[in-house]
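>>> Could you work out the structure for the sequence below:
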Amino acid sequence: MDFSNLRAFYQVATSGNFSKAANELFISQPALSRQVAALEKELELQLFNRQGRQVIITDAGRRLMVYAEKIINLSIEARKEMLEFKDLTCGELTIGASTTIANYFLPNMLAQYNCKNPGIIINLKIGNSREIEKMAAEGSVEVGLVAGETDILQLYQEHFADDMLYLVVAKDHRFIKSTSLLKQLSEETFLCREDGSDTQRLLNNLLVKRNISPKSKMTLGDTEAIKRGVINNMGIAFLSKYTFEYELQLGLLLPLEQMKSTRPFLLVYPKGARLSPAALAFSALLKKNFIRING
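This next block holds a predicted model:
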């Protein structure tokens, strides 16, 4: 059933004559008559009885009128809601973020986004970088925020921030005054993230590059647990600068400049995907903050 024909029928039924209905629809009366006739032909039913300039709706027409009103109202509601999506007055955005980004970088971004777009409902899924890449590729999140380069070819990448990682020790650790740090690292216990973590990948690469074989490794998995472990002299750790800013201010943790590395933070989503207005606004906010921080 053609929607324009149904709308023409509805307008004639509510106005009571073809001339007035045509004016209200901004079309010619002959065009309107053809639309109504096409609908009657399709349904094989007479919808109006013509009496001069006046039209009287038939029983079939009255029955159709009930459905036509519902359909037209739904069309109006759908258009209104789509415009609200476009204008970001409502909607939903599902984001995936790696642990470091989600816990230490993203909260400020989400606060800014929510302030600008209070009608958007945000769903955040957290995992390590490899897990978030998989979610983005499979479409279980609209966009993913990951640390380090991705090897998944079907994902598009947008660079939105830079990260610096340091070897971190407790405030009273012997390495603070050490002049032969690299030689002593092999005697230390390293507190580590789990496999799949980009932070752990960078540490592994750095140890290989410097030909360092730690005495032991302890996988704690959680960054907060790792920080508490370092503070209590359980070992040393390799951490993003975003994760220990508070402890650095308090003097509880100290970074060692001799052991550091850089990496990008990336926004990823499937190549060819058309991002929603909510996701585009989020991407623009990330880029704006990246320019402000690095400009």
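>>> drop to CA atoms for contacts and neighbour counts, all remaining ones
Will do.
>>> now the longest helix seen in the chain, how far from the chain's geometric center?
Residue-count comparison of every helix in the chain, with assignments taken from DSSP state H, identifies helix 59-86 as the longest. In terms of Cα atoms, centre = their mean, to the nearest Å, the centre of helix 59-86 is set 31 Å apart from its chain centre.
>>> would you list every one of the strands in the stretch 151-295 of the chain?
Taking DSSP state E, counting those that start in this stretch as the criterion, the stretch 151-295 of the chain contains strands spanning 155-170, 189-192, 216-219, 236-240, 253-270.
>>> Which positions within the third one qualify as buried?
Residues of strand 216-219 classed as buried: Lys217 (neighbour count, 16 or more other Cα atoms under 10 Å).
>>> Pull out the buried residues from the longest helix of the chain.
Within helix 59-86, the residues scored as buried using 16+ other Cα under 10 Å are Gly61, Arg62, Met65, Ala68, Phe85.
>>> contacts for the helix or strand following that helix?
Elements were assigned by DSSP states H and E; along the chain past helix 59-86, the next helix or strand is strand 91-98. Applying Cα atoms under 8 Å, 6 or more residues apart in numbering, the contact partners of strand 91-98 are 84-85, 119-129, 131-132, 135-136, 141-147, 278-279.
>>> Now show me the structure for the sequence below, then we'll compare the two:
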Amino acid sequence: MISKLDLYKVFRQVGKSGSFSKAAEELYMTQPAVSQSIMQLENELNIRLFNRTRKGVTFTTEGNNLFDYVNSAITLIEAGEEKILEFRNLSTGELKIGVGDTISKYYLIPFLEKFHNKYPNIKLKIINSTTIELCSYIKSGDIDIAICNFPIEDDSLELIPCAEIQDIFVCGERYKKLISDKVSYEELTKLPLIFLEKSSNSRKYVEGFMISKGVNISPDFELGSYDLLLEFAKINLGIACVIKEFSKEFLEKNYVYEIDTMEKIPKRSIGACYLKKVPLSLGAIEFLKIMKE
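Below you'll find the predicted structure:
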């Protein structure tokens, strides 16, 4: 059964062509089918839309008025369909990514560059915040995906681990003697400790591990910037808890030294997360593919 929209499309084409036969050619229909469609529409509207002549058809006054509305409506529908096709081809659109400052600087940038080079017309909106805040942004729809420190305990989120990281302790020249032998966590707590602030997911993970070993910490410095951890350790203000993969430059240049603890902190992951119940956009799907390559 032909839909009302299809009837209007036939009406529009007949109005443009001024002929049933020409409209039939444009629509790949038979002339009787076009004629039947116009008659059906006229019957449903209970009004005559065209004057039939030997040379073709012309609008009635009512048909001419209706044509302006129908033509505008179908033009908008076609424009919408074209826009959807552009989104499907990733030739337009926006991808909103939430990420912490540290992960953004030390991990995410190469993936952003690769995605932008591949899909230059997709706008990238980057929101920097803590893991806890990013999870709430996902749920409110403010971001499409978040790149966070794991673990995250939230059943509403889909978690995709992307890379392993290792938490370590580092020191500057003043405490360099510590690297000559294995150090226990009890010994470390007797020294000035430099940690991220309590709201940090990294801080919670390391502190939770140490508590599980019966060791409580009371940092002398609690910082909001990862880079400051390394800088504070470098100038001998204490022992900093950092991520090894993000501290390569400082370690390689001997600005800081890794302390060999008796027991390693278990590795954890950096990964992407998004809301389980909401389908990902094509842009988000492609970005995750790039991250996993």
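>>> So which elements touch the longest helix of the first structure?
Under the contact definition 3 or more Cα pairs under 8 Å, 6 or more residues apart in numbering; DSSP states H and E, helix 59-86 of the first structure sits against helix 3-15, helix 277-294.
>>> who touches Thr189 of the second structure in this structure?
With contact taken as Cα under 8 Å, 6+ apart, Thr189 of the second structure is in contact with Asn216, Ile217, Ser218.
>>> ok, for the second one, nearest residue in space, not its chain neighbours?
Using Cα to Cα, 6 or more residues apart in numbering and skipping residues adjacent in sequence, the residue nearest Ile217 of the second structure is Thr189, 6.1 Å away.
>>> State the number of residues packed around the aligned residue in the first structure for Phe50 of the second structure.
Alignment of Phe50 of the second structure against the first structure is given by TM-score structural alignment, with Phe48 as its counterpart. Counted with other Cα atoms under 10 Å, residues neighbouring Phe48 of the first structure total 21.
>>> mind checking what Glu158 of the first structure lines up with in the second structure?
When the second structure is aligned by TM-score structural alignment, the residue opposite Glu158 of the first structure is Ile160.
>>> isn't that match right next to Cys273, touching?
Yes. Ile160 of the second structure lies in contact with Cys273 (Cα atoms under 8 Å); the separation is 6.2 Å.
>>> and these two? which has more neighbours close in?
More neighbours sit around Cys273 than around the other of Ile160 of the second structure and Cys273, counting by other Cα under 10 Å; the figures are 24 against 16.
>>> how close does that one get to Leu251 of the second structure?
Using Cα to Cα, to the nearest Å, one gets 30 Å for the distance from Cys273 of the second structure to Leu251 of the second structure.
>>> just Asn236 of the second structure next, same as before
In this structure, Asn236 of the second structure and Leu251 of the second structure are separated by 15 Å, where distance is defined by Cα to Cα.
>>> circling back to that earlier point, need the helices and strands packed on helix 59-86 of the first structure in a markdown table (columns: distance to Leu239 of the first structure and mean neighbour count).
Listed next are these as a markdown table, based on distance: least, Cα to Cα, whole Å; neighbours: other Cα atoms under 10 Å:
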| stretch | distance to Leu239 of the first structure | mean neighbour count |
| --- | --- | --- |
| helix 3-15 | 60 | 19 |
| helix 277-294 | 20 | 15 |
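>>> possible to save these as TSV with distance to Arg263 of the first structure?
Formatted as TSV, the entries for those read as follows, by distance: least, Cα to Cα, whole Å:
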stretch	distance to Arg263 of the first structure
helix 3-15	54
helix 277-294	14
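>>> Which one of the ones you listed lies nearest to Arg201 of the first structure?
Distances from Arg201 of the first structure to each of these were compared using Cα to Cα; the shortest belongs to helix 277-294, at 24.2 Å.
>>> Output the contacting helices and strands for that closest one.
Contact here means 3+ Cα pairs under 8 Å, 6+ apart; on that basis helix 277-294 of the first structure packs against helix 59-86, strand 91-98, helix 106-116, strand 155-170.
>>> Let's have the ones you listed in TSV, adding distance to Glu40 of the first structure.
Below are those laid out as TSV (distance: least, Cα to Cα, whole Å):
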stretch	distance to Glu40 of the first structure
helix 59-86	10
strand 91-98	40
helix 106-116	50
strand 155-170	51
